[in-house]
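Undergrad: Coordinates for the following, if possible.
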Amino acid sequence: MTATDVKTGAQASAVFMPPLTSSVRTIGAHTFDFSRQVAVMAIVNRTPDSFYDGGRTFALDRAVEASLRAVAEGADWVDIGGAPFAPGLAVPVEEEAERVVPVVAALRAASDVVISVDTFHAEVARRGIEAGATVINDTTGLSDPELAHVVADSEATLVITHSLASPRTQYPRPHYDDVAAEIAAFLRERIERALSAGVPEERIVIDPGHDLNKNTLHSLELTRRLREIAEIGLPTLVALSNKDFIGETLDRSRAERLEGSLAAAVFCVTQGARIVRVHEVAQTVAAVRMTEAILGMREPAYTRHNMGDANE
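TA: As a prediction, this is how the structure comes out:
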């Protein structure tokens, strides 16, 4: 290893505090200062074929229970989806709305937690907002041009994610000449689209889309260079939890990726991520809160050890 290699590695691992243009965000009933805190977003999929749980929360009562459990475990945010990202048959808009809206309504009746709807359809977004959602999480980078207008006409926040394929279609052998630079350029262009549609900058969040039309090497490099995304200046969300780049890196099944997911989440926080989207809430909350404290963003819950006349 050369001195240049060592220097490059050190630069990649140094802590990066993102230059946010609007760090204080009010989302629904909650205000976040993303210069000093990281939000944990819990995933609840009301789908029979979800990537991680294989339909465990497809039933309405199970989805509501999972949402409330996530809140009890410390989630700041619950993301509710009714259609997978992965290639497959399209879920009709009406069916997707019927899956998502009752969960949003039930959770909103029970909690003031931030609720997002994971959808790329403007009509599902509209109904989700009416039911109490305060964020629309679009994993397709505004593939439906009307979605940004729906968000603009509300008080909701919009998550813009990088992906290249049309919704639910194959994108074999994705290629990037410079993965981080190309993702940053894509996100900047989509931000301009959202702004043109009337969504104010202080209601936009960005997500580089780990594994979405990216292979494992792309996702690892994107993680390593995440600061180039965070430098855009808007709060950066990372959706890393149990993804295939973690499984392939560690040779672990989807049920065995917790440690890798936590490591990736913590590293991304040190590189500027301010929202992490996860399946295992309690473990991630602990990891994120500890990372915040190490970075000086958060005070310990209490301090007793060696603080008095007698050692503890």
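Undergrad: Going by C-alpha atoms from here, please, whenever you check contacts or count neighbours.
TA: OK.
Undergrad: Which parts of the stretch 151-300 of the chain are helices?
TA: 179-196, 216-224, 227-230, 244-250, 258-270, 281-294 (DSSP state H, counting those that start in this stretch).
Undergrad: Please tell me I have it right and Arg203 contacts Ala156.
TA: Yes: counting by Cα atoms under 8 Å, Arg203 touches Ala156, with 7.0 Å between them.
Undergrad: OK, contacts around the nearest residue to Arg274 once chain neighbours are set aside?
TA: What sits nearest to Arg274 in space, not counting adjacent residues and going by Cα to Cα, 6 or more residues apart in numbering, is Val38, at 4.5 Å. Residues near Val38 by Cα atoms under 8 Å, 6 or more residues apart in numbering: Val269, Ala273, Arg274, Ile275, Val276, Val288, Glu292.
Undergrad: how about CSV for the residues you listed, with distance to His149 and neighbour count added?
TA: Shown next, in CSV, are the contacts of Val38 (distance: Cα to Cα, whole Å; neighbours: other Cα atoms under 10 Å):
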residue, distance to His149, neighbour count
Val269, 31, 26
Ala273, 26, 28
Arg274, 25, 28
Ile275, 24, 26
Val276, 26, 25
Val288, 34, 22
Glu292, 35, 20
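Undergrad: closest to Val114 among the residues you listed?
TA: Ile275 (12.2 Å; Cα to Cα).
Undergrad: Packing partners of the helix or strand Asn137 falls within?
TA: Per DSSP states H and E: Asn137 is located in strand 135-138. Under the contact definition 3 or more Cα pairs under 8 Å, 6 or more residues apart in numbering; DSSP states H and E, strand 135-138 sits against strand 114-118, strand 157-161.
Undergrad: please redo it, this time with the cut-off set to 10 Å
TA: Using 3 or more Cα pairs under 10 Å, 6 or more residues apart in numbering; DSSP states H and E as the contact test, the elements touching strand 135-138 are strand 77-81, strand 114-118, helix 122-131, helix 145-152, strand 157-161, strand 204-207.
Undergrad: chain center to stretch 55-72, what's the gap?
TA: 18 Å (Cα atoms, centre = their mean, to the nearest Å).
Undergrad: please give me the structure for this one as well, since I'd like to look at both together:
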Amino acid sequence: MPKATKKTLNCRGRLVDLAQPAVMGILNITPDSFFADSRVSLDKTVSTAEKMLAEGATFLDIGGYSTRPGAIEVSPIQEADRVLPVVEAILDSFPDALISIDTFRASVARQAIESGASIINDVSGGTLDSAMFTTVADLSKYMSIPYILMHMRGTPQTMQSLTTYKNVVTDVIDELAIRLVELRALGLKDVILDPGFGFAKTPKQNFDLLSHLDDFHLFNEPLLIGLSRKTTIWKTLTIKAEEALNGTTVLNTAALLKGASILRVHDVREAVEAVKLTQQLTFF
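TA: Modelled structure (predicted):
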């Protein structure tokens, strides 16, 4: 089975082993995330984080700006006001927690890292804030901060009108490659790639990407896969997002079999179980 060549991440000087795939739990500090059960208020954040860590999450991904199609615009100040208290509250209770800040804004990313976050998860791959790449590079001069480079076109408000590709697999690979070259030129070492399921892609294109996920190993970088409860699952099955856990597990398993290094999920326990079971297969 194909796997990314790189098996470790340096998170603020802490080495994370990805020889066994890791799970990233989603904490949405927003009122309008597409999956209602993932919306976590500040007073419930620490207990939710505790549950995810106990269930086996390696990372916690905190976001204050919903990136669902047609999401409402939120100012950088509002976004920072949502996420920074959460980063600090979790680290007060769990100092060793590895927190990923889910933002496409350089200013929010910088503030979150300065508050103790360990990873920057940028859904725009640097396309929505021209200062993002230089900010990541600047922060990485003082501590190792992995950067998640996701593929997206347009904005959360426009992305679903930008789904025309000659070949979705090769086009996404080519567009990620351009951004990766820019990051390398800035000296960034730890980059995680995310094909961006659901971001400027139709359900058919998402299935095409998943079917050819092993093609992305040409980069020799870890792959993060975010399919949890997405439209591709529940529209295909004609169900609701609240009913899409089983479908999520099926597609997460497919991603693991094609070499995913990190699963970004709403449901940590089930994802950890998928990792443990697939790791028992003899072709790993």
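Undergrad: when you align them, which residue in structure 2 goes with the residue nearest to Arg274 of structure 1?
TA: Taking TM-score structural alignment, Val38 of structure 1 has Pro21 as its aligned residue in structure 2.
Undergrad: Distance of that match relative to Leu277 of structure 2?
TA: According to Cα to Cα, to the nearest Å, Pro21 of structure 2 stands 11 Å off from Leu277 of structure 2.
Undergrad: hmm, back to that, any chance of the helices and strands packed on strand 135-138 of structure 1 in JSON lines, with mean neighbour count too?
TA: Output for those, formatted as JSON lines (neighbours: other Cα atoms under 10 Å):
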{"stretch": "strand 77-81", "mean neighbour count": "26"}
{"stretch": "strand 114-118", "mean neighbour count": "28"}
{"stretch": "helix 122-131", "mean neighbour count": "22"}
{"stretch": "helix 145-152", "mean neighbour count": "21"}
{"stretch": "strand 157-161", "mean neighbour count": "26"}
{"stretch": "strand 204-207", "mean neighbour count": "25"}
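Undergrad: so which of the ones you listed comes closest to Pro18 of structure 1?
TA: Nearest of these (Cα to Cα): strand 204-207, 12.9 Å.
Undergrad: who touches the closest one?
TA: 22, 25, 135-139, 141, 156-163, 183-184, 187-188, 190-191, 194-195, 229-230, 232-239, 273-276 (Cα atoms under 10 Å, 6 or more residues apart in numbering).
Undergrad: what's the average distance of that strand to structure 2?
TA: Following the fit onto structure 2, the mean deviation recorded for strand 204-207 of structure 1 is 0.4 Å by mean Cα distance after the TM-score superposition for structure 1.
Undergrad: Output the residue interval of structure 2 matched by that strand.
TA: Using TM-score structural alignment, strand 204-207 of structure 1 pairs with 191-194 in structure 2.
Undergrad: so the strand holding Asn137 of structure 1 aligns onto which residues of structure 2?
TA: Under the criterion TM-score structural alignment, strand 135-138 of structure 1 matches residues 119-122.
Undergrad: List the residues that contact the counterpart of Lys44 of structure 2 in structure 1.
TA: Counting by TM-score structural alignment, Lys44 of structure 2 corresponds to Arg62 in structure 1. Arg62 of structure 1 makes contacts with Val44, Arg46, Gly55, Arg56, Leu68, Val103, as judged by Cα under 10 Å, 6+ apart.
Undergrad: Mind checking which of those residues land in strands?
TA: Val44 (DSSP state E).
Undergrad: Would you format the contacts of Arg62 of structure 1 as a markdown table with neighbour count included?
TA: What follows is the contacts of Arg62 of structure 1, written out as a markdown table (neighbours: other Cα under 10 Å):
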| residue | neighbour count |
| --- | --- |
| Val44 | 29 |
| Arg46 | 27 |
| Gly55 | 16 |
| Arg56 | 17 |
| Leu68 | 18 |
| Val103 | 27 |
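Undergrad: Could you identify the most distant pair in the contacts of Arg62 of structure 1?
TA: Longest span within those, Cα to Cα: Gly55 and Leu68, 17.5 Å.
Undergrad: ok, back up a step: compared with structure 2, how much does the strand holding Asn137 of structure 1 deviate?
TA: Strand 135-138 of structure 1 sits 0.3 Å off on average (mean Cα distance after the TM-score superposition for structure 1).
Undergrad: Which residues belonging to that strand are considered buried?
TA: In terms of neighbour count (16 or more other Cα atoms under 10 Å), strand 135-138 of structure 1 has its buried residues at Val135, Ile136, Asn137, Asp138.
Undergrad: Centre of the chain to it, how far?
TA: 10 Å.
Undergrad: What's the match for Pro92 of structure 1 in structure 2?
TA: Aligned partner of Pro92 of structure 1 by TM-score structural alignment: Ser75.
Undergrad: can you count the residues close to that match?
TA: The burial count assigned to Ser75 of structure 2 is 11, neighbours taken as other Cα atoms under 10 Å.
Undergrad: and what of Lys230 of structure 2?
TA: 21.
Undergrad: Please apply the same query to Asp37 of structure 2.
TA: 12.
Undergrad: next one: Leu186 of structure 2
TA: 14.
Undergrad: List the contacts of the residue lying closest to it once chain neighbours are set aside.
TA: Spatial nearest neighbour of Leu186 of structure 2, chain neighbours left out: Ala137 (6.1 Å); criterion: Cα to Cα, 6+ apart. Ala137 of structure 2 sits next to Met143, Ser144, Ile145, Tyr147, Leu183, Arg184, Ala185, Leu186, Gly187, Leu188, Lys189 when contact means Cα under 10 Å, 6+ apart.
Undergrad: Out of those, which two sit at the greatest distance?
TA: Farthest apart among those - using Cα to Cα - are Met143 and Ala185, which lie 17.8 Å from each other.
Undergrad: The two: who's more crowded?
TA: When neighbours are counted by other Cα under 10 Å, Met143 of structure 2 and Ala185 differ, and Met143 comes out ahead with 15 against 10.
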